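J.: sequence and predicted model, in that order:
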Amino acid sequence: MFFWPQSVENRAALRTAIAALVAILISFKFHLETPYWSGMTVVIVSNLYTGSIIDKATMRILGTIAGAFLGYFIAGLVVNSFLLYLVCCFLVIAVSVYFFNYSKHGYAYLLGALCIFIVISQLALNPQNAFFVAIWRPVEIGIGVFVAAVNAYAVFPNHIKDNMVVQVHDIFDEFLAEFKALHQLLIHPDVNSSELAERNLNIKKKIRTAIELIGALNQEIGVKKEHVDRFRAYMDTLYAMSRQFQYLIILQPQVTELNSLKKLDIDPLFAAIEHDLIEFQTKFDLRQTEAIVLQTSDALADFEQRFNRRKNNLSVKSDFIYSFINYVKQLNQNFILIKSLSSPEPVAITPKYKVISKQQRLRSDYDLIKHCIKAGLSVLLALGFWFVSNWPGGLNGIISSLVISIKGKNLFDMKHVSIHRFMGCFLGGGVGLISLAVFEMNLYELIIILLFFVWAFSYFMFKMTEYSYIGLQANIALIITLAQQGGPPIGLDPPLQRLAGIIIGITATIIVANVLWRSDVWTILKRYIDKLYRFIAFNLEQVILVTEDQRSLHDLANLFWLSRGLITSLSNEQLSLKKQNLLSALTQRFESLVIVQATISHILVTIDLKKAHETALLFEFDLLSHEKKLIESFNLHDSTAGLNLSQIFGDFVTNIDHHAAFASTNDESIRNLLAYVNALKQVSLHIN
């Protein structure tokens, strides 16, 4: 029976193996000096999906060509000055690392810097060779890029647009399970609510994964810009749904509140929500042609009618009941928006505020500037080791130093990157050396060995994402060992030079990381959390005190994920009691900020602030004064003042029905005010 790969990972691994082999054979055919660069390029730009390969391959070839010619130009300027040579090396690396973090085309800047180094390094090896390298290195890499791009479409293609359908179906499955769990929690108070938080976090991770692929979706044939924009809006709406749900589960409902909700008969409402989620799931497509019928609007209207009839028998002081009603209303608005995105002419979404993006923050981020300086100094130190020791593999040491500096922003990450780089080098190089010892290594044996082991390492890389760097480095080491000039290998210099280079690079990077602005993981995590607190304080003030048309809010999603990633990594380590306590304290601070961020999102999306202030005046409650005190307390980390404010907010909610204005104020206005005051109370309780 003919074997046809079914899984996305297996198809991508086979495609990578075939493309790498073809690129190497083409380089053999044209008698290129270093054919392994063509094969390395294929495995480096390899990805599960076609669009991602094209995106990365395009940046790689553009960066390489620009770097080669710029490198040749710089080589002519610095050839007679060693000091100028070192200064240029430092500036090239520092600038490339800055733009690697700052620009969405950062990979092109990184490859440009590497190619500049490859060219100007010839000044130390063979100055006459600089022009030759500037011409032929882009050719070798260009062969790999071309073969990878053609194979991405021709050999076992995995299109992002097809995967998007699978991912969205999976996300809706998670939402369905989440709402079923919420329904059970409201009916049976003994159900563990922590499951909801875990499930919601899992939904956010899956949505984030889908969002990360959107940029590469533009590279796929047959996908129009309008489809990409529509899908981005679709994902943003789903992410907003998960954020709003997060605020709901922050509140801890009392048994009496849950009993009140059950009396209102919530089953039809949840049945309608489930129906609409299934409707979205079954009819999702990037081109969106099928009509969608919603039931949540009618079910919500019926639910509110029941509430209005029975509200005199229910508590109006409940945090959770009013938050639940507000949440379902906002959920219904999101459903209507998703339906609009599914129509031929979707409604234009007007943002309520300007977004301060990650790139805008990084423009003047001192931590990034320090990171760039450290990366430049690491490369200079690796360069110094090379010059002083005359150890082969100096160029590989420079590359290793740069890669480790970029991938490891703290000593904890550097350790893992270095270990994975070593393991991959030994694994791939070991397979190559064993193959040389066992086989005569004619061309046919070389083809079989490359095809099988590149497939195996690629499959490991795609399947075991946590250890994917090991698979990548194993592929690179294997190709360097076996794909040498003229055909099968005749020497061991390339793999041994790479190993020596890795040692040089790791040593240089670790020394600089420990000596200059030491960046251990605890310092970095604390720095991230401090930044989050500062940016959240800014966002809080913007949402509460600044008019809607003047708001500018920090997009903190990336910083939250970075912090959570560090906390998760540290949680899996064996820590001393002192460090366990430190991690617990930092985790508690982080979770408090998660709650505050969810509360800010809730205020921004759900609350009518103008109406809340007007209603507060009717109840003689100085809302503006308390808002300013809350902002001041948050900026000063004054938790005592926060507790005092929470008491004021709590007393107001408790006694609101005793005020003379209560009977004459409409229920919608009271509900809006109570939801806002309870949100302010949540913020005041989480000042730290």
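T.: Arrived safely, thanks for sending. The model shown is predicted, which means the values in this text are computed figures rather than measured ones.
J.: from here on, just use CA atoms for contacts and neighbour counts.
T.: Fine.
J.: just want the most central residue of the protein.
T.: Geometric centre of the chain, nearest residue: Asn558, 5.9 Å, by CA atoms, centre = their mean.
J.: contacting residues around that one?
T.: Lys358 (CA atoms under 8 Å, 6 or more residues apart in numbering).
J.: for it, give its distance to Ser357.
T.: Using CA to CA, to the nearest Å, Asn558 is found at 10 Å from Ser357.
J.: check Ile160 too.
T.: Ile160 is 25 Å from Ser357, by CA to CA.
J.: and these two? Which one has more around it.
T.: Ile160 (24 against 14; other CA atoms under 10 Å).
J.: now that one: how far from Ile221?
T.: Ile160 is 11 Å from Ile221, where distance means CA to CA.
J.: tell me what the helix or strand where Ile54 lies is packed against?
T.: Counting by DSSP states H and E, the element that carries Ile54 is helix 50-78. Packing contacts for helix 50-78, counted by 3 or more CA pairs under 8 Å, 6 or more residues apart in numbering; DSSP states H and E, involve helix 36-45, helix 82-102, helix 106-120, helix 130-154, helix 214-217.
J.: quick one: the fourth one to helix 50-78, angle?
T.: So that's helix 130-154. 180 degrees (axes from the mean of the first three to the mean of the last three CA atoms, to 10 degrees).
J.: what angle sits between helix 130-154 and helix 106-120?
T.: Going by the same axes, to 10 degrees, helix 130-154 makes 150 degrees with helix 106-120.
J.: tell me the buried residues in helix 130-154?
T.: Residues of helix 130-154 classed as buried: 130-131, 133-134, 137-149, 151-153 (neighbour count, 16 or more other CA atoms under 10 Å).
J.: repeat for stretch 253-269
T.: Buried residues in stretch 253-269 (16+ other CA under 10 Å): 253, 257-258, 260-261, 264, 266, 269.
J.: want to compare, so here's the second one:
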Amino acid sequence: MIRFADGEAALFSVKCFIAAMLAYYIALRIGLTRPYWAVTTSYIVAQPLAGAVLSKAVFRLVGTALGAAAAVVLVPSFVNAPAVLSFALGLWLALCLYVSLLDRTPRAYTFLLAGYTASIIGFPAVDAAGGIFTVAVLRVQEITIGILCGSLIHGVVLPRSVSARLLDKVDAMLADAERWSRDALRGAREQTLDLERRRLALELSELYQLSIHLPFDTARLLPRTRTVRALLDQFTLLLPLATTVEDRLAELALCPGGLPAPVAALVTRTAAWLETGLGQPDREAVAATLIADAAALEPATIDGATAWRDMLLLNLLSRLGDLVALHRDGRALRDQLRAPGPRPITPRVAALLHQAGARGLHRDRGLAVRAGLGTLATMLLACTFWIGTAWTDGAGAVLIAGVCCALFGNVDDPGPVIFTFLLGSAAGIGLALVYAYAVLPRATSFVTVAAALAPVLLILGSMLARPPLTLFTLGTLLGLLNTVGLNASYSGDFATFANGAVAQLIGTGFAVVTVGLFQTIGADTSIGRLLRASWRDVARRARGRAPDAQLWSARMLDRIGLLMPRLAQRREEIRLPLMDVLTDMRIGFVAGELDRLAATAPDAERRQLRAMLDRVAGHFCTLRPAAPEAPPPALLGEVDAALALFATDPEPARRRTGLTLLTSLRRNLFPEAPRYEAAA
């Protein structure tokens, strides 16, 4: 029996083939000189989801126009100075790659296209600079045809909606989050749920990427991007909040007297509500009752003999109320996504939509600069080889090397990736050799050419839809389509075919070598940079330099998503001792809230909080991935001194906030420390 995934891949392949042949037919009918560019483009923009195809098409069209404009400006200006022209085109590509690596959204494709389109147009036109404008216009026309055909077929013929995928993912993520919270309230320890929760970081990244495509989707009712962003904010707050609740439950179980019976009953009611109540009409009313009951059970005073237990209870009940509110708001935003119109369904949803802001993403400017400089060096070395050997088709090798650097510049170790692409290119050229000299000479019309290409293109299209084979297949398709001779008329010039094929292989092989020299950083280095960036951000927040908690938390969570596949490469546990970014995220979140509290606290409390937060920041600034250290014991004394001050604060709201935050900070920084004891 054919599996559903196989059927999806087959349908995707058929649509790719129809789009490619339509693009080829149109390019032939209007007399374009290189119709294979339209065919290749139709495959490059192909995506299983209709909205992703349309958005990628728009990004590619804009990028192509920018790249063509850059080529028109640069080539005539420096045509008499080949070395300067090579540097200018290489610098343009490096700059575009730098910007794309900082963007880290599907929009980055625009900058990549702008970079290597200038090379594709510019280098072959060095000997005919007078016709550069015509070449650029033709290139844009052919790519536009490929884009329009791909968009039409994938967007109209049995389209796969981004909205449907997004809504299904939201439902699955909410179900997982609610299950995790239920399990934690019922006694599951953090270690049991930790790996699953870290997977949420990857899912949040995918959900954010899907939201970029929403405005281009073909569904009848489109969820609003702002609603997705508001929901992402709720998911971002879930991780530090849920882990706080389960830690406090575990710690209270070890305290004399354990968990008070009324609090245990409230925890049980909350777990039951998370299991059955979120889908009920009285969801809002029950949530309000649970939040009110949690507030009513909070200790009114902190007794000296049971101070630590009272602080833990205060922290637990405060965070339990926040957890209930978060799950309530998540379900409300889920309902808003499925609402028939953009009007907020409740005032609370309206407030959440108003608060939703930009999504914080990790950006490593150092690595982006390195990738840009490595690309520039690759282009200059390739141009030196081309100019030095006076190879007529050397421009093809140069532009292919640049394309490889651009496409794979965001990979920690791009050499093996480009080598896989090289193997695919070699396979495609082998297929092109068979087709160009054994099959296509016998094809005397468009119909026979399409029929001859159908078997191999349908197989490759199906492989393209399978992630493990995508990279190899993309190389095969480009190797086949760029050299097989899909022009207006058949040409059996073997020398032209051989030169083009050799240029493609040499250019790709050259990129394998040069990126290994200039752009390889390895998983260990990448992990270290991510950890240091996280620690720097914790220090910044402790010093009051990252006041937007949601933006800061989103960036930290994004780093967890980046760390997970790299740690998996090393076959190490995702949870590393003293390198737990999730714990760092909780510490930084609380530290930032304490910094805000210090701004309005009395002098003694403010001085103590500032001194403590400076020590927190200093600790995280000195951490090193190779030899991480535990927080200094003096910091524990600073935290306990702050707890003692806030325990006697006469202002109830400030006392509650201070004790709640300081208890969280103590548990996250010193989970193995003895229980806090108030001074006699």
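T.: Everything's here; your move. Keep in mind the model is a prediction, meaning the values are calculated, not measured.
J.: rewinding a little: got TSV for the buried residues of stretch 253-269 of the first structure, with distance to Gln167 of the first structure too?
T.: TSV is the format used below for these (distance: CA to CA, whole Å):
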residue	distance to Gln167 of the first structure
Pro253	33
Glu257	36
Leu258	34
Ser260	37
Leu261	34
Leu264	35
Ile266	30
Leu269	26
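J.: how many residues are close by Asp493 of the second structure?
T.: For Asp493 of the second structure, using other CA under 10 Å, the count is 11.
J.: same check, this time on the one 10 residues further on
T.: Burial of Ala503 of the second structure is recorded as 23 neighbouring residues (other CA under 10 Å).
J.: name the element it belongs to?
T.: Here Ala503 of the second structure sits within helix 494-518, counting by DSSP H and E.
J.: and that helix, what other elements does it pack with?
T.: Right, helix 494-518 of the second structure is packed against helix 365-389, helix 394-407, helix 414-434, helix 467-483 by 3+ CA pairs under 8 Å, 6+ apart.
J.: so which elements touch the second one?
T.: Using 3+ CA pairs under 8 Å, 6+ apart as the contact criterion, the secondary-structure elements in contact with helix 394-407 of the second structure are helix 82-103, helix 108-122, helix 365-389, helix 494-518.
J.: how far away from the center of its chain is that helix?
T.: 26 Å (CA atoms, centre = their mean, to the nearest Å).
J.: mean deviation of it from the first structure?
T.: For helix 394-407 of the second structure, the mean deviation from the first structure after alignment is 3.4 Å (mean CA distance after the TM-score superposition for the first structure).
J.: the third one now?
T.: For helix 414-434 of the second structure, the mean distance to aligned residues of the first structure following superposition is 2.9 Å (mean CA distance after the TM-score superposition for the first structure).
J.: which residues does the following helix or strand past that helix contact?
T.: Using DSSP H and E, the helix or strand that follows helix 414-434 of the second structure towards the C-terminus is helix 446-464. Identification of contacts with helix 446-464 of the second structure by CA under 8 Å, 6+ apart yields 9-10, 12-14, 16-17, 21, 25, 439-440, 443, 469-471, 473-474, 477.
J.: could you flag which of those are buried?
T.: The buried subset of these - by 16+ other CA under 10 Å - is 9-10, 12-14, 16-17, 21, 25, 440, 470-471, 473-474, 477.
J.: which one of these sits closest to Ile429 of the second structure?
T.: For these, the closest approach to Ile429 of the second structure (CA to CA) belongs to Leu477, at 9.0 Å.
J.: nearest residue to the closest one other than its sequence neighbours?
T.: Gly428 (6.1 Å; CA to CA, 6 or more residues apart in numbering).
J.: can you put the helices and strands packed on helix 494-518 of the second structure in TSV and add distance to Gly279 of the second structure?
T.: Listed next are those as TSV, based on distance: least, CA to CA, whole Å:
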stretch	distance to Gly279 of the second structure
helix 365-389	44
helix 394-407	45
helix 414-434	46
helix 467-483	36
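J.: just name the most buried of these.
T.: helix 394-407 (a mean of 26; mean count of other CA atoms under 10 Å).
J.: not counting sequence-adjacent ones, nearest residue to Gly71 of the first structure?
T.: Ile116 (4.1 Å).
J.: counterpart of the one you found over in the second structure?
T.: Matched across to the second structure, Ile116 of the first structure falls on Ala118, judged by TM-score structural alignment.
J.: so that match makes contact with Leu91?
T.: No. Counting by CA atoms under 8 Å, Leu91 is not a contact partner of Ala118 of the second structure; they are 10.9 Å apart.
J.: quick one, helices of the stretch 151-300 of the second structure?
T.: For the stretch 151-300 of the second structure, applying DSSP state H, counting those that start in this stretch gives helices covering 162-185, 190-213, 225-254, 261-272, 283-297.
J.: just the buried positions in the host helix or strand of Leu661 of the second structure, please.
T.: Leu661 of the second structure belongs to helix 652-669 when assigned by DSSP H and E. Neighbour counts over helix 652-669 of the second structure (16+ other CA under 10 Å) mark 654-669 as buried.
J.: which of Ala118 and Leu91 of the second structure has more neighbours?
T.: Comparing Ala118 of the second structure with Leu91 by neighbour count (other CA under 10 Å), the higher total belongs to Ala118, at 29 against 20.
J.: contacting residues for the more buried one?
T.: 67-71, 89, 93.
J.: including neighbour count and distance to Thr236 of the second structure, could those residues go into a markdown table?
T.: A markdown table is the format used below for the contacts of Ala118 of the second structure (neighbours: other CA atoms under 10 Å; distance: CA to CA, whole Å):
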| residue | neighbour count | distance to Thr236 of the second structure |
| --- | --- | --- |
| Gly67 | 30 | 37 |
| Ala68 | 30 | 41 |
| Ala69 | 18 | 41 |
| Ala70 | 22 | 40 |
| Ala71 | 29 | 43 |
| Leu89 | 26 | 41 |
| Leu93 | 30 | 35 |
